[in-house]
Each structure stands twice: as C-alpha cells, then as structure tokens.
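Q: Got a sequence here, can you model it:
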Amino acid sequence: MKEIALYALDIAQNSITARARHLDIALEEGPEAITLTIADDGTGMSPELLARVSDPFTTTRTTRKMGLGIPLLRLAAEQTGGHVSIESTLGVGTTVTAVFCPGHIDCPPVGDMAGTVTLLVQGAPELELTYTHRRGDRLSRLDTGELRAVLGPEVSLAEPEVVLWLRDYLQEQEALLEE
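A: Predicted structure coming up:
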C-alpha cells in the first residue's frame, strides 16, 4: 500500500468484518509524527490471536491463508522510525495506532482520506463512524450520527446524492487543513 489512507481503509474493513457498530478514525499530522488511530467496538481478539496478529501467516479469513494488513502497516511505520501498537479485548473491541515519522524518506503520503471515509460510509451506511483529522491547530471532523440526525431516518447514507455530498464535504475539509 502506498498511502496511509489505504492502510486506514484496510484496518477499518477489518473492524467492519469484526461486526463493529462504532468506528473512530483519527489522523493527526504534526512535524514529528503522523499518527493514525482506528478504534472499534467489534468482537476484539483473544490474547493468543493478538500475540500473532503481526505474523503475515495469521488470519481469521477463510478465503486465503495470509493476512497482510497489520504486518504491512507495521513494516511501513517501522521503516520510517515509527511503530504500531494494538490493544484488543475479546468482546469489547480493538484499537490500532500507527505512528509514522514524516521527515523520513520512506514515509508514505497521507493520500485520499476523503475517499477512504466516503467509501467506508457508503459500504457500511449503518456504521456509526467518527472521523477526525488534525493538522497543527486545524481540525476536520465528521460524525455519521450527526449526519443522520440532520437527514432523518428515512435517508440512507448510501444514497448516491448523500455519498456525492459527503465526498465533496470531506474534500473541502481536507483542503482547508492544507491552507
């Protein structure tokens, strides 16, 4: 994966597969670190699985025998001088935190976080998702619960008009962070 946004998408998809109802994605960009945190209330992992989750030959999938998301994220972060930490409790949820050192030549770009979040909302419109992106003293935030409150229960977040609006809104917010 060549962008932090794609790692976020992969880890968030794991959360959805783990039956998460709530998903918090936080991205903080600073001069010393880019920190990506993804927290869910999914099924969580047993201590045994948690101990092996960074092994590429460990997966809970039945369609293939390899799980590369966490190992590749760990490798990408460590190549920059950063690290990955994972906290998980069976039946409670999982939090994955990846720290990248932005000054390192191997640090991947953040990439299209607006596209990632839009895709997650469109693909799992029932998910309660909160996304925050902080760069310096600027903050962008999206809460699907607040969005549902404005739209009402009869409008799905997967409606094409909502998806297009959401994508534009997130792109505008990301652009404001760069000013």
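
Q: C-alpha only now, for contacts and for neighbours.
A: Fine.

Q: Please, where are all the helices along this structure?
A: 4-17, 47-52, 69-79, 113-123, 144-151, 160-178 (DSSP state H).

Q: what would those look like in CSV with distance to Thr63 and mean neighbour count?
A: What follows is the helices of the chain, written out as CSV (distance: least, CA to CA, whole Å; neighbours: other CA atoms under 10 Å):
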stretch, distance to Thr63, mean neighbour count
helix 4-17, 13, 20
helix 47-52, 18, 13
helix 69-79, 15, 20
helix 113-123, 20, 19
helix 144-151, 31, 13
helix 160-178, 30, 15
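
Q: Would you do the same for the sequence below? I want to compare the two.
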Amino acid sequence: MSLHILDLVQNSVEAGAGRVELGVAEDLKQDTLTIRVTDDGRGMSEETRRKVLDPFVTTRTTRRVGLGLPLIDMSTQRCGGYLIVQSQPGKGTVVEAVYRHSHLDRPPLGNMVETLKTIMVGNPKLDFCYEHRVNGNHFIIRLSDIREALGNVPLTHPDVLVWLHDYLTTNLANLYGGAQDENG
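A: From the prediction side, this is the model:
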C-alpha cells in the first residue's frame, strides 16, 4: 500500500498542494486500517470527483488513463472496506481508504520508511505531516520541524538521509512494540 500512498501524495503535489497531511490509523479492536491524505490543492468539481474512480478519466495530459484511485478503491472493497473522496475547488481534497485490518486479502502496508523518505526528499518545500497510530501508540513527523532543525543543511545530505532512515525505522517499529520490519 505504500506505493498507493506515494501516488496519492504525488497527486496532491501535482494538484498544487502546499500542505499535505498523511495519516495511517490501525485500530486492531475495531479491525480497521485507515489511510487518509488531506491536501490544500486546487480541488475538484463535483462532476470530476464523481468520475475519479473511472480508470479512463484523468486530468493528466500525458496519458489517457488514471489507475491510482480505481486500484485503491478495488483493494478496499476486496477487503471489506471502502474509499471516500471529498473535494472542493480551491479548498483541496481528502482521500480516505478504509480496510478491514484482519482481512486475508489486505495488502501489507509496505515500506513506509522509503515511501516517507521519497516524499520528503522529493518535495523538500512541501508542508508535509505524517501521523501514524497503532492502537494507543502514536508517531508524528513534520517536514517543517526537520527543515528548521537542519537550517541550511539539505535533506539530501548523506548524513541527513542516514539519520532520517534510522529515525523513521525506529519510530515506526516502536508503534508495533519494536517487532515491526520495514515492510509492514
């Protein structure tokens, strides 16, 4: 699912978002996994929003199909879940994918460490926030906090990349009591 998440965030950036919030919530008691991407991009009209789950509808001019949202929608339904897309022109978009956590066909979360690094390093000026909850455990990282701490040191500096990798790996593992690997 980490690749779906990367696609959703990239959609937000391409829609002109300056701020993107990514939330992952795993509630084992409620048996849900929720992925939510909220942005302040240009948003969509109601007509466009109704069509976004059609793979042959896309606003991109470089290709004639848009498979990201239809594939996520299909995977949520296959796992007893659903996809909600809310959007308003000029106000942004919210995409929420909900899965039954224990469903046999639910794809693994995937390599969130590399996905987060790709988002942050690839969009260093983006106001990006990631929040992940697993039952009572909670992890949040804001790209603005990292930029402030680094000052003039770029995110692409080798020492920063090593630190970011270790920081994300440790904190995401701690959500699961330290027993989680990078692939979810």
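
Q: Mind checking the TM-score on these two?
A: For these two chains in superposition, a TM-score of 0.94 is obtained (TM-score structural alignment, normalised by the length of the first structure); 175 aligned residues with a CA RMSD of 1.1 Å.

Q: export the helices of the first structure to TSV and tack on distance to Ile86 of the first structure?
A: Shown next, in TSV, are these (distance: least, CA to CA, whole Å):
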stretch	distance to Ile86 of the first structure
helix 4-17	11
helix 47-52	8
helix 69-79	9
helix 113-123	21
helix 144-151	25
helix 160-178	27
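
Q: Minimum distance to Thr58 of the first structure: which of those helices has it?
A: Among the helices of the first structure, helix 47-52 comes nearest to Thr58 of the first structure, with 6.5 Å by CA to CA.

Q: what does the closest one rub up against?
A: Residues from elsewhere that reach helix 47-52 of the first structure (CA atoms under 8 Å, 6 or more residues apart in numbering): Thr58, Ile86, Ser88, Thr89, Leu90.

Q: change it to 6 Å
A: The contact list for helix 47-52 of the first structure (CA atoms under 6 Å, 6 or more residues apart in numbering) is empty.

Q: Please apply the same query to stretch 120-132 of the second structure.
A: 18-25, 138-143, 155.

Q: Counting neighbours, which of the residues you listed end up buried?
A: Neighbour-count burial (16 or more other CA atoms under 10 Å) applied to the contacts of stretch 120-132 of the second structure gives Arg19, Val20, Glu21, Leu22, Gly23, Val24, Ala25, Ile141, Leu143, Leu155.

Q: nearest residue to Pro31 of the first structure other than its sequence neighbours?
A: Leaving aside its chain neighbours, Pro31 of the first structure sits nearest to Pro102 (6.9 Å; criterion: CA to CA, 6 or more residues apart in numbering).

Q: how close does that neighbour sit to Leu142 of the first structure?
A: Counting by CA to CA, to the nearest Å, the separation of Pro102 of the first structure from Leu142 of the first structure is 24 Å.

Q: Same question for Arg21 of the first structure.
A: 16 Å.

Q: Same question for Phe100 of the first structure.
A: 23 Å.

Q: ok, now Gly42 of the first structure?
A: Counting by CA to CA - Gly42 of the first structure and Leu142 of the first structure are separated by 20 Å.

Q: and if you look at Ser54 of the first structure?
A: 30 Å.

Q: mind checking what Val160 of the second structure lines up with in the first structure?
A: In the first structure, the residue matched to Val160 of the second structure (TM-score structural alignment) is Val162.

Q: Against Thr116 of the first structure, how distant is that match?
A: 15 Å.

Q: now do Asn14 of the first structure
A: Taking CA to CA, one finds Asn14 of the first structure at 14 Å from Thr116 of the first structure.

Q: give the contact list for the counterpart of Ile141 of the second structure in the first structure.
A: When the first structure is aligned by TM-score structural alignment, the residue opposite Ile141 of the second structure is Leu142. Contacts here follow CA under 6 Å, 6+ apart; on that basis Leu142 of the first structure touches Thr130, Tyr131.

Q: Good, wrapping up.
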